[in-house]
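Student: Quick one: sequence plus predicted model below, questions after.
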Amino acid sequence: MSLELPLSDELAGVFARMSGLLLSEETVGSVLRLVTRLAQETFPDTTGAGLSVLDPGGARITAAATDQLVERADRVQYEMESGPCLVAWADRVVVRVDDLAHDTRWPRWTPFATELGLRASLSAPLVAGDTALGAMKVYGTRPGMYGAREESLLSMFATQAAVLVANAKSYADAHRVSAGLQASMRGRDRSTSPRES
């Protein structure tokens, strides 16, 4: 049985625009926020969506989220180093939780999530080449909200987001290398310039 995944014109248009962007930090942030908002709108009754990545210092952060509920659920996963989003990221697999109130995989995190009113979640890894860059997730307030169709759709969103994150990382790395080379050249110029007597 094949999964039919009809995309709206808006979603197809966003993916097309994203693939051609020349990115700066400002455009990456705004596009990632757009991706999370569209993910929330694409999955009926979804409470919120978010993207987790590493910051330049190597700490896990939520780079974009539709609301504070997502940020709180994510922050506790990072603090506890436990939760579906982190498993999706580390294992490079889609992780679906049909009912957080009865799931036993993350015994420290799920009670907190259910206190927030969350009952279902779906997380997909952000993978570019051989590198796992983070994860994208959606949360819902009803059990059983997500199935195979939603897994495929979220994987599509995560693929597009991974391209953006990888491009932003390349941009930042190139900027750091350029700044380092400029500083090195300035230092070399000072050390080789003739000294006044």
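Tutor: Here it is on my side, so go on. Residues are numbered from 1 along each chain as shown.
Student: hey, let's count contacts and neighbours off CA atoms from now on
Tutor: Noted.
Student: Name the residues of stretch 24-36 that are buried.
Tutor: Neighbour counts over stretch 24-36 (16 or more other C-alpha atoms under 10 Å) mark Val28, Gly29, Val31, Leu32, Arg33, Leu34, Val35, Thr36 as buried.
Student: ok, second structure coming up, stack it against the first:
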Amino acid sequence: MCNPDVVGDEAVVAAAGPGEPAEDLTAVLSKIARTLEPEADVDRAVEHIVRAAAATVPGADEAGVSLLESGTMRSVAPSGDVVAHLDQLQHRLHEGPCVDAIHERPVYRTGDIGADPRWPRFGREAAASGVSSMLGFKLFTSTSTIGALNLYSWRADAFDDDAERIGELFAAHAAVTLAGSQGLAHLHVALRTRDTIGMAKGILMERHGVDADRAFALLVEASQHANVKLRDAAEWLVSRFRPAAGSPATGRPGDGH
């Protein structure tokens, strides 16, 4: 077992079992930390995390991530159908290690999910699906809660203190990765929105003979009149009136369409 007073890299060394050299485990975790790099595709980043978690944390047979988006949890890249079902069940019942990890303590562990009094409804369904043990970790940074990492095992009491310690280290790396991925995704959306609005303004300037400020004002008026976001109004205008390469314009605002 790990020494509770050991922290940082020493915790990883202490987590190595008798058949698993400490230096090998440290190397594996270090390699994973380097490969979990942020990318703009959040779902793909989660997929990498799920695969790495199932392969890294001792006792884990399956894994999944629940992202917290506008107060709602979304299951992303589950490693199998059972994981997808149980992740969704936790969301629907508002019960389970995933839910409590997000809203209560950062780590939850159970070795007999079917008999755990903390989650009676979810536990019965999980046991019926063949799952016996679970580990749930909050994915968070100093500024935000991103979601939860769920680890599943078909065996009872599959996760011990060492698995929990390694899982916490892994979850910390994963949270930083996902925070970076979400930031990149938001930046890409912002850049695409700016470009789309710019194209929509250009269309209005050309068709109505107005300057950039007036074109933007017309776009704002149109979005308010239609009760849609400015971005959506710009996307509609661009898709409706920008001609395909080598083709004439297919419609004009006054054509009655």
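Tutor: Structure's in. What do you need? Predicted model only: the values in this text are computed from it and were never measured.
Student: related to what we said a few turns ago, would you reformat the buried residues of stretch 24-36 of the first structure as a markdown table and include secondary structure?
Tutor: Below are those laid out as a markdown table (DSSP: H, G, I helix; E, B strand; the rest coil):
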| residue | secondary structure |
| --- | --- |
| Val28 | helix |
| Gly29 | helix |
| Val31 | helix |
| Leu32 | helix |
| Arg33 | helix |
| Leu34 | helix |
| Val35 | helix |
| Thr36 | helix |
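Student: What does Leu237 of the second structure correspond to in the first structure?
Tutor: Leu237 of the second structure maps onto nothing in the first structure when the alignment is built from TM-score structural alignment.
Student: Leu237 of the second structure is in contact with Ala200, isn't it?
Tutor: Yes: between Leu237 of the second structure and Ala200 there is a contact at 6.1 Å, judged by C-alpha atoms under 8 Å.
Student: Which one's more surrounded, these two?
Tutor: Using other C-alpha atoms under 10 Å, the more surrounded residue of Leu237 of the second structure and Ala200 is Ala200, with 24 against 20.
Student: quick one, what contacts the more buried one?
Tutor: Shown in contact with Ala200 of the second structure (C-alpha atoms under 8 Å, 6 or more residues apart in numbering): Leu219, Ala234, Glu235, Leu237, Val238.
Student: Please point out which parts of the helix or strand where the first one lies sit buried.
Tutor: So the one you mean is Leu219 of the second structure. In the assignment (DSSP states H and E), Leu219 of the second structure maps to helix 212-226. For helix 212-226 of the second structure, the buried set under the neighbour-count rule, 16+ other C-alpha under 10 Å, comprises Ala215, Phe216, Leu218, Leu219, Val220, Ala222, Ser223.
Student: Tabulate these (JSON lines), appending distance to Leu86 of the second structure.
Tutor: Shown next, in JSON lines, are the buried residues of helix 212-226 of the second structure (distance: C-alpha to C-alpha, whole Å):
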{"residue": "Ala215", "distance to Leu86 of the second structure": "51"}
{"residue": "Phe216", "distance to Leu86 of the second structure": "48"}
{"residue": "Leu218", "distance to Leu86 of the second structure": "49"}
{"residue": "Leu219", "distance to Leu86 of the second structure": "45"}
{"residue": "Val220", "distance to Leu86 of the second structure": "44"}
{"residue": "Ala222", "distance to Leu86 of the second structure": "45"}
{"residue": "Ser223", "distance to Leu86 of the second structure": "41"}
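Student: Which two of these have the greatest separation?
Tutor: Greatest spatial distance among the buried residues of helix 212-226 of the second structure (C-alpha to C-alpha): Ala215 and Ser223, at 12.5 Å.
Student: quick check, Ser121 of the first structure in a strand?
Tutor: Yes: if the criterion is three-state DSSP, then Ser121 of the first structure is within a strand.
Student: Can you find the partner of it in the second structure?
Tutor: Residue correspondence to the second structure (TM-score structural alignment): Ser121 of the first structure is matched to Met134.
Student: what secondary structure does the residue positioned nearest the centre of the first structure sit in?
Tutor: By C-alpha atoms, centre = their mean, the mean C-alpha position of the first structure lies nearest to Leu51, the distance being 2.7 Å. Under three-state DSSP, the three-state class of Leu51 of the first structure is strand.
Student: Spatially nearest residue to it, not counting backbone neighbours?
Tutor: Nearest residue to Leu51 of the first structure, sequence neighbours excluded (C-alpha to C-alpha, 6 or more residues apart in numbering): Met136, at 4.4 Å.
Student: So what does Gly64 of the second structure match up with in the first structure?
Tutor: Using TM-score structural alignment, Gly64 of the second structure pairs with Gly50 in the first structure.
Student: you'd agree that match is up against Leu38?
Tutor: No: checked against C-alpha under 8 Å, the pair Gly50 of the first structure and Leu38 is beyond contact range at 10.7 Å.
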